[in-house]
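S.K.: sequence and computational prediction follow.
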Amino acid sequence: MTRPRRDQFRIALIAMPWHLFNRPSLQLGTLKAYIEKECPWVEVTVFHPYLEVAAAIGTSLYQKISLDVWASEALYGSILFPDQFDTNKKLFDQTFNTDKKSKSIDFRGLRRILERQLEDFIQNNDWSGFHLAGFSVCFSQLLSSLSATEKLKEVCPDLPIVFGGSTCVPHVSESLLRVFPQVDYVISGEGEKPLVNLCGHLSGRDRELIPQVLCRDKVSKVSLDIIVGSGQLKDLSSLPVPDYTGYFKEMAVCFAHEPFIPELPVEFSRGCWWGKCSFCNLNLEWRGYRSKKPEQMLQEVEILADRFNCLDFCFADNALPVLDAVVFFKETGKSQQDFRFFAEVRVNQCGENLAFMKNGGLAVVQVGIEALSDGLLKKLTKGATVIENIAVMRDALSLGIELEGNLIVEFPGSTEDEVDETLKNLDYVLPFRPLSTAAFFLGHGSPVACDPEKYGIRAIVHHWKNRAIFPAHVLSNLKLLIDDYHGDRVKQRARWSPVVKKVLAWRKFHQERQSSMLEKPMLSYRDGGSFLIIRQEIPGQSVLHHRLKGVSRKIYLFCMEISDIDAMEAHFGIDRMKLSAFLGDLVDKKLMFTDGKRFLALAVRKGK
């Protein structure tokens, strides 16, 4: 076997299933570009074995599994822990094989394909040429990465292995080192500087490992609470453009006969500028919020588009920077290139700002709606209100942006009043793109997990689905990102079941509509200059038309922005009682929404 030159340090960076197959790994692309820029003596080779799996089982099935965290982990759980085959199969069937109208997926046959691909991946590459193998461990990649490292150590026992990624927060990292001997190092938090440090340490250039690089013999000596942030970049201006060359080379081999055009991940910021949501544990790997300048972000997108002939991009940010994102999209709006973007934003990115973003190519947006109850939104510490949530839902529909969002149900301590408020407000969002319900899960390190008594949680325990994946003696020593709890879960499940049913009916209604939502919205208006005609669809009824004339038209258009009655009274000089009666009639007809103080018109302009 070929050994690497003594003056050259070689790293293998690996992204396992179930990374989305139609996107290169942002982590691998960023690390490769950064490491080779900062360390000319390091050569980085990237591997995307998830492409091989997608080609082997078919992209449709792969995509479906990759979006199901428990089904995806159960498959590799049965490979890593053969004695857990039956419990992993049962978990897979419970979470994945739920559609009685579709043919069930053969768990055993699928596992056999994955095991064969894993063996081929390990055997067909010469690992003796590397000084270090690194695995990016993010969503649904823990069990596949552990399975791969076990096989890799069998053929190359002296090759150091490092884990990193969003899964590897401090307490999880420490437990991985304690439980799995095939993992030698774990980088907890941001990866660029710690990986440079680890390469220097292993090559003899650096004597000491920085706190973010954990290893078995020092983890007990380090305060886990101060690890994150200790080795992160001060700002993101030093980051080069991600290098996705390796992904495209592998894609050309795996999909030679059925090529596709990937969606390229990019990164405007790290962290979350809000960072207060009580349920969230997505920012445990960062300290503070940092973002690139709009000029840097624009240049990066243009370079990637030209280099790889792609126009579809997805921002990996938890929340785009408010002002700089608008500047960026104003510039892409001037471009001759037909860019298309996915991004996650907060609800304050509505109205004119959202219009700028749409004009700049924003096609799909994920918005943290989370609740349609002001009481629950306060418990979630969202920093938003129901009327603001509805405004961004309406604006997205009006602009032709596909909005994705969730309603969190079964939140501990939520009340009957909050459920009733949600049920009532669901009637007002019926015209808009349906949300999905997401049952609350207890995320390790989230504010709820850090103060369980406040939410009526008596005990924090391992999630029952993790008990199906891992043997008991392994799980007892592990800390994982998703926990379970003892509290009021059974009561909450029953309490929120009417909301779940109503959202399912909402989704079914839109699926069954003959015309597309964007072509013919359920609630729309046309402006006649001195009057409005509002068209309204109501399930099970004939289409209704409403005509608003003169000042009635003006009031409705005034409420296209969230407005209170004091402002309307001052602006129009109308008797308050008459104004209240008119607004109340519009609210009763579901043409307008009110939170008791402020009002919002719900119809979107259809135009000619």
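M.R.: Noted; the coordinates are in hand. Values in this document were obtained by computation on a predicted structure and should not be read as measured data.
S.K.: going forward, measure contacts between C-alpha atoms and count neighbours the same way
M.R.: Will do.
S.K.: quick one, strands of the stretch 251-400 of the chain?
M.R.: 264-266, 269-270, 290-291, 312-315, 340-345, 362-367 (DSSP state E, counting those that start in this stretch).
S.K.: now those in a markdown table, with mean neighbour count and distance to Glu190?
M.R.: Listed next are the strands of the stretch 251-400 of the chain as a markdown table, based on neighbours: other Cα atoms under 10 Å; distance: least, Cα to Cα, whole Å:
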| stretch | mean neighbour count | distance to Glu190 |
| --- | --- | --- |
| strand 264-266 | 23 | 16 |
| strand 269-270 | 23 | 9 |
| strand 290-291 | 20 | 12 |
| strand 312-315 | 20 | 17 |
| strand 340-345 | 20 | 20 |
| strand 362-367 | 21 | 24 |
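S.K.: out of those strands, nearest to Val186?
M.R.: Smallest distance to Val186 across the strands of the stretch 251-400 of the chain (Cα to Cα): 20.1 Å, for strand 269-270.
S.K.: which of the strands of the stretch 251-400 of the chain sits closest to Glu404?
M.R.: In terms of Cα to Cα, the element of those nearest to Glu404 is strand 362-367, at 4.6 Å.
S.K.: packing partners for the closest one?
M.R.: When contacts are defined as 3 or more Cα pairs under 8 Å, 6 or more residues apart in numbering; DSSP states H and E, strand 362-367 packs onto strand 340-345, strand 402-404.
S.K.: after the longest helix seen in the chain, which helix or strand is next?
M.R.: Taking DSSP state H as the criterion, the chain has its longest helix at helix 489-512. Later in the chain than helix 489-512, the nearest helix or strand by DSSP states H and E is strand 523-527.
S.K.: now Lys218: how far from Pro211?
M.R.: 9 Å (Cα to Cα, to the nearest Å).
S.K.: between those two, which one's more packed in?
M.R.: Under the criterion of other Cα atoms under 10 Å, the comparison of Lys218 against Pro211 puts Pro211 first, with 22 against 11.
S.K.: okay, one more to line up with it:
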Amino acid sequence: MARVLLVSMPWCAASRPNLSTGVLKSIAQQSGSTCESYDANLVMANRIGADAYETLAETPAIFGLCEHVFACDLFGPDALDSDAFIAQFGDDGEGKVFRELRDRIVPSALDDMEDAVLAAGHSIIGFSCTFNQVFPSLALARRIKLRTPETTILLGGACVHGEMGEEYARAFVDIVDHVFLGESDESFPAFLRCVDSGSALAQIDGITVRGSRTTQPKPISSMDAVPAPDYSDFYATRRAMIAKGASLPDVAALPYEGSRGCWWGQKHHCTFCGLNNLGMAFREKPASRVAEEIAALAQRHQIMRFMAADNIITHRDLRALLNRLADLEGEFSLFYEVKTNLKRDEVAALAKAGVRWVQPGIEAFSDAQLRRMEKGCTALQNVRLLRLCAEFGIQPSYNILVGFPGETVADYDEQISLMARILHLSPPSGPPSLVQIHRFSPFHARQAEFGFENVRPVSYYAHLVPADVADIGQIAYFFDRDNPPDAPLHEAMERLRNAVDAWRAANRTLTLRLGPGFSEVTVATVGDKRIETLDLFETALLLHADSPKTADALVALSGAVATADGSKAAEILESMVERGFLAVGDRTYVSTVPFAEPQCEAALSRWLDRWGGIKPVSLHGRSQSRAGEAQPA
């Protein structure tokens, strides 16, 4: 019977266990194999300190440099022009840190990892390879092969999928026995069965044998067959290391998965997204399974912080999932990636279910930019979600992307203008980022169509592997390109960056409270607080602008308070925009003011029914006046 060890190398985060190795351990055990996991990333975290490790592990801008210090153990610093590469980061500060990592810390850590892995005596060793783990994995794999050539070495994970994995298999055939080129939930246990029985491996879909692919990998068809992850070894390693005085980060959250694929991507693949190389087919576990797995993991490991690895939260069974999560015993804190077109009551259900942190696909506050991305949302829908998150106590994390083909200065100006109206809502997590080209994305697959010129691997790949060993054009996931000389990425981008900086530095809050036929908006900044009273018409405008609507629709829904020619209504709308209570885009308005206390949609409808003289069927759809006249929404 095969004895398997699954290794999670740096720079996987040390503040949470590895979901992939956790799931594969469960799968291997179900198939009858002996399987353990080894979290070598914890060894590295202890060597350099918890905070320093997490910074290196979680900063995409230095992923290449972090892999480079391990690649030097494979090829030597001279073969990778290491001194010149590290010198780009200065002689002191970062440069000094990475020279110390390359010359002393990494070789010593690899010595300890090598001894620990070989002492366990496993016949099969598999490495998890995500964005910054490939060359650390290859470095340790080479050492293991030199000492025990009979050990079978496996690679799997997102950064060895497709043609990337095929090139790694070819280039490192003396180190790596097999690469799993796609989802391995079925191919991994099939591999173990073949090893135990002595059967031919060529019958297994999506792996490499002697440096060549068998057949195309196939994604699993049902998530219900995927077991819960087994994190017992991660926790056992932590306990043993801490007992010996190790400095490790606290466990921030436990990863879990309720789905794979992307239901939105099945319809419209976001142009920059390189996830899901085998297709966007959305597959999900039953809501009951998700809740049961979270409850079991929480009880086993005494933690209530969880993060979903799902590309996007389900939409077909959203209420069923959230209801199940809300029924869990305890005050859970959950993370999900979401689309920004969630309704008020859906955000309320997220909060009730314990979702405290979301990553919404915002990316821009320009409708034109969002259309270029195929995001399927508008700038005002993005504003609306930020407002609802503020109201329901959910923290959003998102970024602004720039550098899309066809963008104009007007796109930047639109975003800058809108940002100035929403300084009281959660800002982007950082400055605007130049959108990258990722392998498997529409940008990469259709470069000429999008007008990209001179697309090439990001420069750091040349410092990971010598050109005569591997084709970096095949192993690269991240790509650069030339920007057109007339691209508005200079003065306009600088103004956008300044607008984001001002937003991130702002200390402003707006909250809304409903009264009998009026409302109050509390506006607070540092050292200043004032209350503005809104009359019935203004309040009705805000409530109906809970979701984006045109001016005509808002006035019609909010009652006949305007003058005959409508000029009064136009003045009021403009005033509310100037005061920051409404945001406007493409002749459409949306409220920017979160309620001081969370409100359900029914409560807002009741207020409008009582004080506004109308009976809204839905704040998102059509409404009807008391006289029975249909009003546009």
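M.R.: Received it, and whenever you're ready, just let me know what you need. Just so we're clear, the structure is a prediction, and the values are computed from it rather than from any experiment.
S.K.: okay if I get the strands of the stretch 251-400 of the first structure as TSV plus distance to Val474 of the first structure?
M.R.: As requested, these are arranged in TSV below (distance: least, Cα to Cα, whole Å):
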stretch	distance to Val474 of the first structure
strand 264-266	35
strand 269-270	33
strand 290-291	37
strand 312-315	36
strand 340-345	36
strand 362-367	36
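S.K.: residues contacting Ala353 of the second structure?
M.R.: By Cα atoms under 8 Å, 6 or more residues apart in numbering, the contact set of Ala353 of the second structure is 322-327, 332.
S.K.: one step back: as TSV, the helices and strands packed on strand 362-367 of the first structure with distance to Gly191 of the first structure would be great.
M.R.: Formatted as TSV, these follow (distance: least, Cα to Cα, whole Å):
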stretch	distance to Gly191 of the first structure
strand 340-345	22
strand 402-404	29
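S.K.: so for Cys39 of the first structure, which of the ones you listed sits nearest?
M.R.: When those are compared by Cα to Cα, strand 340-345 sits nearest Cys39 of the first structure, at 32.0 Å.
S.K.: quick one: the closest one aligns where in the second structure?
M.R.: Under TM-score structural alignment, strand 340-345 of the first structure corresponds to residues 333-338 of the second structure.
S.K.: how much space between Glu453 of the first structure and Ile460 of the first structure?
M.R.: Distance from Glu453 of the first structure to Ile460 of the first structure, by Cα to Cα: 11 Å.
S.K.: sorry, slip of the keys, the one I care about is Cys310 of the first structure.
M.R.: Separation of Cys310 of the first structure from Ile460 of the first structure (Cα to Cα): 45 Å.
S.K.: same check, this time on Gln212 of the first structure
M.R.: Gln212 of the first structure is 27 Å from Ile460 of the first structure, by Cα to Cα.
S.K.: so the two - more neighbours on which side?
M.R.: The neighbour comparison of Gln212 of the first structure against Ile460 (other Cα under 10 Å) goes to Gln212, with 28 against 15.
S.K.: so what corresponds to that one in the second structure?
M.R.: Applying TM-score structural alignment, one finds that Gln212 of the first structure aligns to Gly206 in the second structure.
S.K.: enumerate every residue touching the closest residue to that match other than its chain neighbours.
M.R.: Of all residues not flanking Gly206 of the second structure in the chain, Pro217 sits nearest, at 3.5 Å (Cα to Cα, 6 or more residues apart in numbering). Listed by Cα under 8 Å, 6+ apart, the contact partners of Pro217 of the second structure are 181-183, 205-207, 278.
S.K.: recalculate using a threshold of 6 Å.
M.R.: For Pro217 of the second structure, the contacting residues are 182, 205-206, by Cα atoms under 6 Å, 6 or more residues apart in numbering.
S.K.: which member of the residues you listed is positioned nearest Gly22 of the second structure?
M.R.: Of these, the one sitting nearest to Gly22 of the second structure (Cα to Cα) turns out to be Gly182, at 16.9 Å.
S.K.: which ones among the contacts of Ala353 of the second structure are found in helices?
M.R.: 322-326.
S.K.: quick revisit: now a ChimeraX select for only the buried ones of the contacts of Ala353 of the second structure.
M.R.: Burial among those is assessed by 16 or more other Cα atoms under 10 Å; the matching ChimeraX selection reads:
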select :322,323,324,325,326,332
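S.K.: can I get the contacts of Ala353 of the second structure in CSV including distance to Gly162 of the second structure?
M.R.: Output for the contacts of Ala353 of the second structure, formatted as CSV (distance: Cα to Cα, whole Å):
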residue, distance to Gly162 of the second structure
Leu322, 35
Asn323, 38
Arg324, 36
Leu325, 35
Ala326, 39
Asp327, 40
Phe332, 37
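S.K.: farthest-apart pair in the contacts of Ala353 of the second structure, please.
M.R.: Among these, Asn323 and Phe332 lie farthest apart (Cα to Cα), at 13.4 Å.
S.K.: where along the stretch 151-300 of the second structure do the helices fall?
M.R.: 162-171, 187-197, 232-243, 263-267, 287-301 (DSSP state H, counting those that start in this stretch).
S.K.: of those helices, which is nearest Val409 of the second structure?
M.R.: Of all the helices of the stretch 151-300 of the second structure, helix 263-267 comes closest under Cα to Cα, at 28.3 Å.
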